[in-house]
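**Q** Provided below for reference: sequence and predicted model.
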Amino acid sequence: MTARVVVVGGGLAGLTAACELADRGLAVTLLEARARLGGVTFSFNRGDLVVDNGQHVLLRCYTAYLDFLRKIGVAHHIDMQPRMHIPVQGVDGTPGSLSRTALPAPLHLLGSLATYKLLSPADRLRAARAVPAMRRLNPADPRLDEQSLGDWLRAHGQNDATIAALWNLITVAALNCDADEASLALAAKVFRTGLLDRSENCDIGVPAVPLSELHGEPAMAYLQAHGAQVRLHAPVQEIRRDDNGFEVVTGEDTIVADAVVVATAADAAARLLPDVVTDDLGHSPIFNVHVVFPRRVTDLPFVAVVGSPVQWAFDRTAVSGLTEGQYLAVSVSAAGDWIDLPVPRLRELFLPEISRVLPGAAGQHPTDFFVTRERTATFRQQPGSGRRRAAQRTGTPGLVLAGAWTATGWPDTMEGAVRSGQNAARLLSEQLPAPVSEVAR
């Protein structure tokens, strides 16, 4: 008999696990409480605009995530830079950039660092001297998880200027916290894997279609084409273990399964499995300020900003379907001090900043201004978080966890989520009998 697997949760982790298990010929049922798939990556309509709930980018080192997109047939919808190039704007208007060359790592970044105008020559030298030490760090060393990146940087000659204008430019975006609050283990993973180990790893990709067209919708089609059942509006209330397997209780019925993947957010997993998920990792919020201008403001696809609430600004015009003017999305990470401010206050704060950073916006009256908030965007990736992340393999055979918050060794990113889904499918495949057709081969 074909093994029956229930996947609880339709975010990237659950979608990946479900697709992998369906590929193996198992009878997969995916349960999602919401009316859509995609988890915290989704789109919605606002008038004629198609809006993503938040701006997501990837690096070429996101190999598992890119494999997932290829599997569901949408990898061609990623605009990937041939070589990493980040335009950077200083608070005083000083332009700069971080780019790579074709040289092998870490030489690929040294030319850009040597001419980085947002740091003095002395500070550029300080930053360059820290690079070899960062490359020697082992992200898997548990001792690194007990330290902050900020403490390590200062111990290696970095001052406030280098941390603000260089290290935090990456840290805040990648870990959703600044260097003083970031686990050194996770920071080492970001800087080594993303920037320093291989030159091409740091190339940046941006979705060219709305997130729902990149994740939820094509994954739904893939699962249905491979015989999986997908049920929306199906919140799971309880998971029971019995002698024959599992019973997954929803608001409407009870599903019998031989194995279960719990791929929900951490707090939801703790409610379903209080004996398995016990540590509270906390949350770090992200919000996006969305502004539509009647005329174009910039020709840059995106720009990073130092010393301003406008951390990163992205041109969303084409992907949103806008045909006149320009639509910018300003992504603000580590947003604990901002997340609950009302929209009028955010408008009062951000419109002058956008005009200062991007002078093309000065004098324009936006035709639309709105805010999207993700209060639980990531777990708090602080020192000590690594030892508190739940293992994907539980003590119960046939029950595994998935999610970017589990112990993948990666930060809370799309790559981490997909890797957790792949790991969950592999763990169950080791425990369940192979389908008859696979045995016959």
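**A** Looks like it came in fine. Numbers count the residues shown, from 1 in each chain.
**Q** C-alpha from now on. contacts and neighbour counts both.
**A** Noted.
**Q** which residues touch T394?
**A** Counting by Cα atoms under 8 Å, 6 or more residues apart in numbering, T394 touches V276, V400, L401.
**Q** Distance of it relative to G282?
**A** From T394 across to G282, the span is 21 Å (Cα to Cα, to the nearest Å).
**Q** now H108
**A** In terms of Cα to Cα, H108 sits 36 Å off from G282.
**Q** Give me the more crowded residue out of these two.
**A** H108 (19 against 14; other Cα atoms under 10 Å).
**Q** That one and C202 touch, don't they?
**A** No. Between H108 and C202 there is no contact under Cα atoms under 8 Å: 10.2 Å.
**Q** quick one, strands of the stretch 151-300 of the chain?
**A** Secondary structure of the stretch 151-300 of the chain (DSSP state E, counting those that start in this stretch): strands at 204-207, 229-231, 236-242, 245-250, 254-257, 259-262, 283-293.
**Q** For those strands, could you give me JSON lines that also reports mean neighbour count and distance to G336?
**A** Output for the strands of the stretch 151-300 of the chain, formatted as JSON lines (neighbours: other Cα atoms under 10 Å; distance: least, Cα to Cα, whole Å):
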{"stretch": "strand 204-207", "mean neighbour count": "20", "distance to G336": "25"}
{"stretch": "strand 229-231", "mean neighbour count": "18", "distance to G336": "34"}
{"stretch": "strand 236-242", "mean neighbour count": "15", "distance to G336": "30"}
{"stretch": "strand 245-250", "mean neighbour count": "19", "distance to G336": "34"}
{"stretch": "strand 254-257", "mean neighbour count": "18", "distance to G336": "40"}
{"stretch": "strand 259-262", "mean neighbour count": "26", "distance to G336": "28"}
{"stretch": "strand 283-293", "mean neighbour count": "22", "distance to G336": "6"}
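**Q** okay, pairing it with this:
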Amino acid sequence: PADSRLGLAATGLIDCYTLAASDYITARGGKVETGRNVSRFLIQRAVAAVEARPGRERRTGLGAPVATVYDRRTGIGAHRAPLQSHPEVGVCEGVELTEGGRIEAGVVLSAVPCFQFVELLPGDLLRSEPFFERIMALRPAPIISVNLWFDRPVVGNDFAGLRGTAAQWLFNKGQLLRHRAGTLAPREGSRSKASPESGKPSEEPHDWSGAYVSLVISGAHAHIGRSREELQALALSELRELVPGAGDARLVHALVIKERLATFSPRPEAEDARPSATTPVRGLYLAGDWTSTALPATIEGAVKSGYTAAQAILDAD
């Protein structure tokens, strides 16, 4: 269709999104701090603070959105979920850092995954406030990536969707990232236990097109408990069954990456647990692909959530 497009990243997602976002913020007078971990939100729940505004409510939402506000310039929609009235249960005054100290702010926008977000909340608030308690109903969906380096090209396509196999996707990483040829060689320090003992891999620039591939298993509940050796053997078996020339190639190196909390599991009941950008805590807002975007766990959903959260903050002013 003319209104759809399939894109493949030609670089790592950090280069694709994070660095550009950092440049955008700093160019407009903002400050980006990395390497600093947040241990908890600073939420003031004093009785006096809450009772000072009797009847004050926060308009929040849970579940699928029913309205979309589109930015004509970007074409990206900011969703507004069905709004419900919740008593204001506190005020967020900033964050506390793991290494000590705090950062005070009038607005805190949390964009961490749902499983990390709930760990930053006070335990009593998580247990007593239904808005936050429902988030705990979201379940993780693991993803496994098996990266294989061969002594010769084994695939020609940039990528392929797979059927009848444990892996759903095959990516020709050497071809997709060919402009980074000098960084694609497997490093000795990253050698997995399952890798063949073939000597130290070359660090010299090399064209790995077709010779460096990645097989991806999404929703890998049935496989996440398997050893890396088993997963490597499974990926090799499936690749050699699907690609005739792969059986003659020698495996140089392998790296298995298991992400147990890669995304949330988009089960039907999960929609009722996905929150709006606005929370019952004044000054605390949410963004992330797990919030109420009407999309599964995708980059598109994450981008929409960012627009929605920004609009919610502007509306609050």
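**A** Looks like it arrived, so ask away. Owing to the predicted nature of the structure, the values given are computational and were not obtained by experimental measurement.
**Q** Kindly reformat the strands of the stretch 151-300 of the first structure as JSON lines containing distance to L113 of the first structure.
**A** Converted to JSON lines, the strands of the stretch 151-300 of the first structure look like this (distance: least, Cα to Cα, whole Å):
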{"stretch": "strand 204-207", "distance to L113 of the first structure": "18"}
{"stretch": "strand 229-231", "distance to L113 of the first structure": "49"}
{"stretch": "strand 236-242", "distance to L113 of the first structure": "50"}
{"stretch": "strand 245-250", "distance to L113 of the first structure": "54"}
{"stretch": "strand 254-257", "distance to L113 of the first structure": "55"}
{"stretch": "strand 259-262", "distance to L113 of the first structure": "44"}
{"stretch": "strand 283-293", "distance to L113 of the first structure": "28"}
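**Q** For L149 of the first structure, which of the ones you listed is the nearest?
**A** Comparison of the strands of the stretch 151-300 of the first structure against L149 of the first structure by Cα to Cα identifies strand 283-293 as nearest, at 16.9 Å.
**Q** okay, and the closest one goes to which residues in the second structure?
**A** The alignment of strand 283-293 of the first structure onto the second structure (TM-score structural alignment) covers residues 140-150.
**Q** Next, report how far that stretch is displaced from the centre of its chain.
**A** 15 Å (Cα atoms, centre = their mean, to the nearest Å).
**Q** with the first structure superposed, average distance for that stretch?
**A** Compared with the first structure after the fit, stretch 140-150 of the second structure shows a mean deviation of 0.8 Å (mean Cα distance after the TM-score superposition for the first structure).
**Q** The strands of the stretch 151-300 of the first structure: which one's closest to A22 of the first structure?
**A** Closest among those, once you apply Cα to Cα, is strand 229-231, at 9.9 Å.
**Q** Report the aligned residue range of the second structure for the closest one.
**A** Under TM-score structural alignment, the counterpart of strand 229-231 of the first structure in the second structure spans residues 31-33.
**Q** who touches the matching stretch?
**A** With Cα under 8 Å, 6+ apart as the test, stretch 31-33 of the second structure has contacts from S22, I25, T26.
**Q** Could you check how far the alignment partner in the first structure of the first one is from E213 of the first structure?
**A** By that I understand S22 of the second structure. Using TM-score structural alignment as the criterion, S22 of the second structure maps onto M220 of the first structure. Look at M220 of the first structure and E213 of the first structure: by Cα to Cα, they are 10 Å apart.
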